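*Asks:* sequence unknown, structure follows:
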């Protein structure tokens, strides 16, 4: 017989009744409340910018303790679904998911699972050529203006490594935005920012490397502007592959700084 079959109450009566019952896992009240509020936010029933009831009022309305409510709100805050503001006019306010929400989730995954740098580069090699292809097919005039603006800023920052690296991230994010695909935009945005933290090293950011990056971006942007999806994809594929080879040759640490 199983342990559940032999389970007895204080009187010695078998409460398993021979049914093979296993111990049950009951969700915490804070998780139940967090799930309910999360669903309300995602379905748009709680609109962005609206204030949730104050902690005491919320606890009273749902019949739970204030600490339970506090724990539920903390979960939503970590997920980026609410923002807490201090002061007399403060409180908890609804925030709809955006690319920053995905970025926080990716950071937790990378840190919590010990994801290695090469895994991010492999993901980037698979994703960014697709992003470039879709950008060539769906980009608008405003997208081209944004890409041109970042490209010019990047060229001007060639002697300033931190600014150059930030502009590089902004350029790849702009390509993701030009796809007009929210999922790809969020992933490109998040990957680019995580990768930035691992490549902010002197050996990686030589004058030669920065020049090659600018030339690659120019080719990709030319194809996107022309609406040449195949050329945009192949140029981006070559760019991110060369980037990966450079990382491997420089022995960039596999552990990603947080």
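*Replies:* On my side now, so go ahead. All of these numbers come straight from a predicted model, not from anything done at the bench.
*Asks:* only C-alpha atoms for contact and neighbour calcs from this point on.
*Replies:* Noted.
*Asks:* what about residue 87, which SS state?
*Replies:* Following DSSP: H, G, I helix; E, B strand; the rest coil, residue 87 is assigned to coil.
*Asks:* burial count for it?
*Replies:* Neighbours of residue 87 under the rule other Cα atoms under 10 Å: 6.
*Asks:* hang on, isn't residue 46 packed against residue 38?
*Replies:* No: contact criterion Cα atoms under 8 Å: residue 46 and residue 38 do not qualify, at 9.2 Å.
*Asks:* okay, and the common contacts of those two?
*Replies:* Counting by Cα atoms under 8 Å, 6 or more residues apart in numbering, residue 46 and residue 38 have no contacts in common.
*Asks:* just the helices in this structure please.
*Replies:* With helices called from DSSP state H, the chain shows them at 29-42, 55-62, 66-78, 99-113, 117-138, 141-156, 161-178, 182-198, 207-226, 229-249.
*Asks:* any idea of the angle the fourth one forms with helix 66-78?
*Replies:* An angle of 100 degrees separates the directions of helix 99-113 and helix 66-78 when computed by axes from the mean of the first three to the mean of the last three Cα atoms, to 10 degrees.
*Asks:* for residue 239, what are its contacts?
*Replies:* Counting by Cα under 8 Å, 6+ apart, residue 239 makes contact with 213, 216.
*Asks:* Residue 113 versus that one, what's the distance?
*Replies:* 28 Å (Cα to Cα, to the nearest Å).
*Asks:* How about residue 138?
*Replies:* 35 Å.
*Asks:* The structure to be compared is supplied as follows:
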């Protein structure tokens, strides 16, 4: 049997991959925060008893996974970064591009997921979460323009995802949000549409404050259905076009 091959015919992990996983485990288990400095390349060579090229390959792998940042120059080296949902969103976009998935396909997944998150949040959301969501509505109504709406809409939905206290659902939803961002994808709205979206957010917040899971789920579903209906009416060409990976 060839070295590096498993019995089922699949390639076993390279030494650099094993080291990358050990380093990732160390970061998590040691509770290292973003910005923490890892051992130098020389120290890792001695610790793992491998060559420089293997350590560099392991570090590059961690960098591509957004676990670390490699600072150049004297005093530089590997620094903890911590992966974020938008990192998964970028990788997901690339996969979906190869699968020829459209913005419509991504929104369908979001429509299946976010109403459930709204229901979960009714029993778990805090007053601080609700106050922050209220603030996004106020700011949107005060200045219904693309820049304000895009930021406040992001905060509203990410706060709701976090309030459900389900880390897996939160990561998936925020990743989908990075892929299915209508404004970034070219969808345009009038001031009237921004106000309508803010009012829909208000209804969702009211259901959450009342701890009414049925109403929160239905309000979110209606909000997303309305958005999709608008996209199809005004931007049919955009929503049916395959998503594209853009950095």
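*Replies:* Right, received. Where do you want to start? Nothing here was measured: the structure is a model prediction, and the numbers come from that model.
*Asks:* Report the TM-score for the pair.
*Replies:* Overlay of the two chains. TM-score (TM-score structural alignment, normalised by the length of structure 2): 0.83; 236 aligned residues with a Cα RMSD of 2.6 Å.
*Asks:* Who has more neighbours out of residue 138 and residue 113 of structure 1?
*Replies:* More crowded of residue 138 of structure 1 and residue 113, by other Cα under 10 Å: residue 138, with 17 against 9.
*Asks:* Tell me who's in contact with the counterpart of the more buried one in structure 2.
*Replies:* By TM-score structural alignment, residue 138 of structure 1 lines up with residue 124 in structure 2. Applying Cα under 8 Å, 6+ apart to residue 124 of structure 2 gives the contacts 163, 164, 165.
*Asks:* what about the equivalent of residue 179 of structure 1 over in structure 2, how many residues close to it?
*Replies:* Using TM-score structural alignment, the partner of residue 179 of structure 1 in structure 2 is residue 164. Using other Cα under 10 Å, residue 164 of structure 2 has 21 neighbouring residues.
*Asks:* Residue 161 of structure 1 against residue 204, yeah?
*Replies:* No: using Cα under 8 Å, residue 161 of structure 1 is not in contact with residue 204; the gap is 10.1 Å.
*Asks:* list the contacts for the alignment partner in structure 2 of residue 223 of structure 1?
*Replies:* Using TM-score structural alignment, the partner of residue 223 of structure 1 in structure 2 is residue 207. Residue 207 of structure 2 makes contact with 122, 213, 215, 216, 219, according to Cα under 8 Å, 6+ apart.
*Asks:* Just among those residues, which is most surrounded?
*Replies:* The most crowded member of the contacts of residue 207 of structure 2, judged by other Cα under 10 Å, is residue 216 (27 neighbours).
*Asks:* contacting residues around the alignment partner in structure 1 of it?
*Replies:* Counting by TM-score structural alignment, residue 216 of structure 2 corresponds to residue 232 in structure 1. Residues near residue 232 of structure 1 by Cα under 8 Å, 6+ apart: 129, 132, 133, 136, 219, 220, 221, 223, 224.
*Asks:* ok, of these, which one's closest to residue 253 of structure 1?
*Replies:* Closest to residue 253 of structure 1 out of the contacts of residue 232 of structure 1 is residue 129 (24.8 Å), distances taken as Cα to Cα.
*Asks:* burial count for the counterpart of residue 231 of structure 2 in structure 1?
*Replies:* Matched by TM-score structural alignment, residue 231 of structure 2 corresponds to residue 247 in structure 1. Residue 247 of structure 1: 20 surrounding residues under other Cα under 10 Å.
*Asks:* Skip the chain neighbours and tell me the closest residue to residue 247 of structure 1.
*Replies:* Spatial nearest neighbour of residue 247 of structure 1, chain neighbours left out: residue 204 (7.5 Å); criterion: Cα to Cα, 6 or more residues apart in numbering.
*Asks:* Double-check that neighbour against residue 251; I have them as touching.
*Replies:* No: using Cα under 8 Å, residue 204 of structure 1 makes no contact with residue 251, being 9.8 Å away.
*Asks:* Quick check: closest non-adjacent residue to residue 15 of structure 2.
*Replies:* Leaving aside its sequence neighbours, residue 15 of structure 2 sits nearest to residue 54 (Cα to Cα, 6+ apart; 7.2 Å).
*Asks:* The aligned residue in structure 1 for that neighbour and residue 25 of structure 1, how far apart?
*Replies:* With the correspondence set by TM-score structural alignment, residue 54 of structure 2 lines up against residue 68 in structure 1. Distance, residue 68 of structure 1 to residue 25 of structure 1, using Cα to Cα: 18 Å.
*Asks:* so what's the aligned residue in structure 1 for residue 141 of structure 2 up against?
*Replies:* Under the alignment (TM-score structural alignment), residue 141 of structure 2 pairs with residue 155 in structure 1. With Cα under 8 Å, 6+ apart as the criterion, the residues that contact residue 155 of structure 1 are 164, 214.
*Asks:* quick one: contacts for residue 68 of structure 2?
*Replies:* For residue 68 of structure 2, the contacting residues are 59, 62, 78, 79, 80, 81, 82, by Cα under 8 Å, 6+ apart.
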